[in-house]
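*Asks:* kindly generate the corresponding structure for this input.
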Amino acid sequence: MTDRFVVIGAGTMGLGIAYVAAGAGFRVDLVEVDAGRASAAEAALRRLWDAAVARGKLTAADADASRARLTVGGDVAEVAEEPAVIVEAVPERLDLKRDVLAAAEARRPALLATNTSSIPISELSTGLRAPDRFLGLHFFNPVWAMALIEVVVGPATAPAAAEAAVTLAGRLGKDPIVVRDMPGFATSRLGVTLGLEAIRMVADGVASPADIDKAMVLGYRHPVGPLELTDLVGLDVRLDIARTLHRAYGDRFAPPPLLESMVAEGRLGKKTGHGFYRWEGGKRQ
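*Replies:* Have a look, this model is predicted:
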C-alpha cells in the first residue's frame, strides 16, 4: 500500500479523518470545494495539533511532521492518481455522494471508501467501474478519540478490499468491526433509535434534555447522552440518517417533528452554537 491518503469533504468528519491519517504517516490530500470551509478546516486542524502538543499527546516535532504531510485543495481532479485510499466524507445525500465517488474513482485509488453512516453501499456503488474496490469506512466523531470503525462490505466488495480496509484501520489506530451492507449498518441503526426516542421524550415533556442525558450516562454508563451526542453529530446529519432509515425500515425511524423543526430553524447543534444545548467556544453551556 502506498502512503497517499485522500479525504474528500472538510466537514467535521473529513477533517478528523485527515488528522488521523496524517498522524499515521500518510501523505494526505484534503479536498474541499468550498473555500471558506477549507480555510476553517485548516484552522481547526492547527488547533487540534496545538492542543495535542499542549496535552503532551504529541511532541512539537511530531505535530509539525503531521502538518507537513497534509495538503488542502479544492478539486479532486488535481489529486495525483493511484493513491492508497480515497475516503468520501461529504453530506449524506445520495446524488452528491455518487457524483463525488465517480470523480474519486477516476483517480484510480487502490481502495475507495465512503464514510456514510446510513446509505447502503449497494446504492452508492451504482455507476462505479470497479465496485470490487469500494466499501464503507464509517468513522466516529471525534475521529481522533473514537477507536471504533465500521468496515461495511458491499455486495460487490472483493475479500481483498475488505482485508485491506481492516489492515488500514489498524494503521490508523482503530479497532474495526466488519458488517454487512444494510441501511444504518450496526451502529447508526442502534444509535439513531436511541437518539430519536430521546427527542420524542423532549417533545413529550418527559424531562429536560440534560436530565434525559444524565439518565443514560449514570444509569447505562454511556459516555455521553443521546441528545448531547445529537448536538455533536449535527441535527441535520441525524435527520438525514433518520430519513434514510425511515425509507428502509418504516415508521419506527420516522423523524420526530421536533427534529425537523429544529433543523428548519438552523438549530443544528454544536456547529451552529445551538441545538438541544447552547455551545460557546466549542463547549456545552
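*Asks:* please count neighbours and contacts with C-alpha atoms only from this point.
*Replies:* Noted.
*Asks:* the closest residue to residue 274 other than its chain neighbours: neighbouring residues, count only.
*Replies:* The shortest distance from residue 274 to any non-neighbouring residue, by Cα to Cα, 6 or more residues apart in numbering, is to residue 267 (5.3 Å). Neighbours of residue 267 under the rule other Cα atoms under 10 Å: 22.
*Asks:* mind checking the SS state of residue 267?
*Replies:* coil (DSSP: H, G, I helix; E, B strand; the rest coil).
*Asks:* show the contacting residues for it.
*Replies:* By Cα atoms under 8 Å, 6 or more residues apart in numbering, residue 267 lies in contact with 235, 273-275.
*Asks:* quick one: the strands in the stretch 151-285 of the chain?
*Replies:* Ranges of strands within the stretch 151-285 of the chain are 175-180, 279-280, 283-284, based on DSSP state E, counting those that start in this stretch.
*Asks:* second input sequence below; structure requested for side-by-side comparison:
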Amino acid sequence: MQTTGSTAITTVGIVGAGTMGNGIAQACAVVGVKVVMVDINDAAVQKGLATVAGSLDRLIKKEKLTEADKTAALAHITGSTNYDDLKAAQLVVEAATENFDLKVKILKQLDALLAPEVLIASNTSSISITKLAAVTTRAERFIGMHFFNPVPMMALVEIIRGLQTSDATHDAVHALSTRLSKTPITVKNAPGFVVNRILVPMINEAFFVLAEGVASAEDIDAGMKLGCNQPIGPLALADMIGLDVCLAVMEVYLQEFGDSKYRACPLLKEMVAAGRLGRKTGQGVYKY
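*Replies:* Predicted coordinates for the structure are as follows:
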C-alpha cells in the first residue's frame, strides 16, 4: 500500500470556485500554500478570484492584513478551467455542490488524472466518506476535509476518516489544517459527522418548540443566545442556513439512522413547502 509518507503539502488543488472553494483557496494562499482553483467555466473562476480579493480587502480595512500580504496571497492562486492543471498538487480538495452523483463524477475524473500518491479530500458536509472513497482506486488516500462557512473566519475543520483512510493521509491533512491556522478535529465517518449531527437536530427541536407555542421565535432565540452563550439563535441560524437545507439534512438522518428522533418538525416541512426558506427568499422564520 502506497502512502504519502510525511511529505509536506505545498500545493493544493481545489475543484469548485464557489463559496467554499474560494474560501479554502484564500485560507491556503494567505499562509503561502500554492493553490490551483478549477471550475467549469472562466466566469465562475473569475468570480471566485474576485471574491477572494474582496475578502482580503475587508481584512486590510480591519488592519489584519497589509496590501503586500494581499498581493502575495493572490499571487499564490492560479485560476483555471483545465483539470490537467491540478497535476501539480499533492492534495486536491473537491468543493462542488452537495450532490452525490456530481461528486462521484468529479472524483472518478480526478482519480484517473492524478498520480497515485496524490491525496484527494472532499469538503462534503453530509455524504459518506467511505462511500465516496470506494469510487476511487486510492481509498486509503481519500479523506473528508469539512471546512465551515465563512472559511477565512471559521477556525474549525472536521477531518473525517473513511473506513479505508490511512494514518499517513490523516496526518498529512491534519498538519495542513494546522498550517492554515485552523483547529482540526478528527471524526469517524457517520451521517452529519460531529457538528451538523448535533446542530441540525437542535434547530429542528427549536421548530417543535415554536410550533407548540411554548415561546415566540424571538424569545426562543434570545433564550439560546443568553442561556447557552450562542452567538445566534437556532431559528435565525436556520434562516441563514436555509430551511430547505435543514429539512434535507434531517431527512438524511432519519433515512440513515432509521431512528424516529430524527423526524423533521411538520412546521419546518410546511414552511419549506410555502417557499419560506430563510434569508435567500426574504422570509423564513423572520422577514428580511
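*Asks:* quick TM-score on the pair, please.
*Replies:* Superposed pair, TM-score by TM-score structural alignment, normalised by the length of structure 1: 0.87. Supporting alignment: 278 aligned residues with a Cα RMSD of 2.4 Å.
*Asks:* of all the strands of the stretch 151-285 of structure 1, which one comes closest to residue 36 of structure 1?
*Replies:* Between residue 36 of structure 1 and these, the shortest gap by Cα to Cα is with strand 279-280, which sits at 20.4 Å.
*Asks:* just give me the longest helix of structure 2.
*Replies:* Counting residues, the longest helix in structure 2 under DSSP state H turns out to be helix 42-61.
*Asks:* and that helix, what does it pack onto?
*Replies:* Counting contacts by 3 or more Cα pairs under 8 Å, 6 or more residues apart in numbering; DSSP states H and E, helix 42-61 of structure 2 is packed against helix 19-29, helix 67-75, strand 77-80.
*Asks:* so how much does the shortest one differ from structure 1 once superposed?
*Replies:* Same thing as strand 77-80 of structure 2. Aligned to structure 1 and superposed, strand 77-80 of structure 2 gives a mean residue distance of 2.5 Å (mean Cα distance after the TM-score superposition for structure 1).
*Asks:* tell me the counterpart residues of that strand in structure 1, please.
*Replies:* The aligned range for strand 77-80 of structure 2 in structure 1 is 70-73, by TM-score structural alignment.
*Asks:* now that stretch: buried residues?
*Replies:* Buried residues in stretch 70-73 of structure 1, defined by neighbour count with 16 or more other Cα atoms under 10 Å: 70, 72-73.
*Asks:* which stretches of the stretch 101-250 of structure 2 form helices?
*Replies:* 129-133, 167-179, 195-211, 217-228, 234-241, 243-257 (DSSP state H, counting those that start in this stretch).
*Asks:* among those helices, show me which one is buried the most.
*Replies:* helix 129-133 (a mean of 23; mean count of other Cα atoms under 10 Å).
*Asks:* give me the nearest residue to the aligned residue in structure 1 for residue 173 of structure 2, chain neighbours excluded.
*Replies:* With TM-score structural alignment as the criterion, residue 173 of structure 2 lines up with residue 165 in structure 1. Excluding the flanking residues, the one nearest residue 165 of structure 1 by Cα to Cα, 6+ apart is residue 151, at 6.9 Å.
*Asks:* the aligned residue in structure 2 for the one you found: neighbouring residues, count only.
*Replies:* In structure 2, residue 151 of structure 1 lines up with residue 159, judged by TM-score structural alignment. Using other Cα under 10 Å, residue 159 of structure 2 has 26 neighbouring residues.
*Asks:* also residue 283 of structure 1?
*Replies:* By other Cα under 10 Å, neighbour count at residue 283 of structure 1 equals 10.
*Asks:* looking for the alignment partner of it in structure 2.
*Replies:* So residue 283 of structure 1 corresponds to nothing, using TM-score structural alignment.
*Asks:* quick check: closest non-adjacent residue to residue 191 of structure 1.
*Replies:* residue 226 (8.0 Å).
*Asks:* I should have written residue 35 of structure 1 there, sorry.
*Replies:* Sequence neighbours aside, residue 74 is the residue nearest to residue 35 of structure 1 in space, at 7.4 Å (criterion: Cα to Cα, 6+ apart).
*Asks:* okay, now that neighbour: neighbour count?
*Replies:* Residue 74 of structure 1: 17 neighbours (other Cα under 10 Å).
*Asks:* which residues does it contact?
*Replies:* Contacts of residue 74 of structure 1 by Cα under 8 Å, 6+ apart are 31-35, 38.
*Asks:* and what of residue 212 of structure 1?
*Replies:* Going by Cα under 8 Å, 6+ apart, residue 212 of structure 1 touches 198, 225, 227.
*Asks:* isn't the last one up against residue 209?
*Replies:* Yes. Counting by Cα atoms under 8 Å, a contact exists between residue 227 of structure 1 and residue 209, whose distance comes to 6.5 Å.
*Asks:* give me the common contacts of these two.
*Replies:* Shared contacts of residue 227 of structure 1 and residue 209 (Cα under 8 Å, 6+ apart): residue 276.
*Asks:* next, the contact list for the alignment partner in structure 1 of residue 48 of structure 2, please.
*Replies:* Under the alignment (TM-score structural alignment), residue 48 of structure 2 pairs with residue 41 of structure 1. Shown in contact with residue 41 of structure 1 (Cα under 8 Å, 6+ apart): 10-11, 15.
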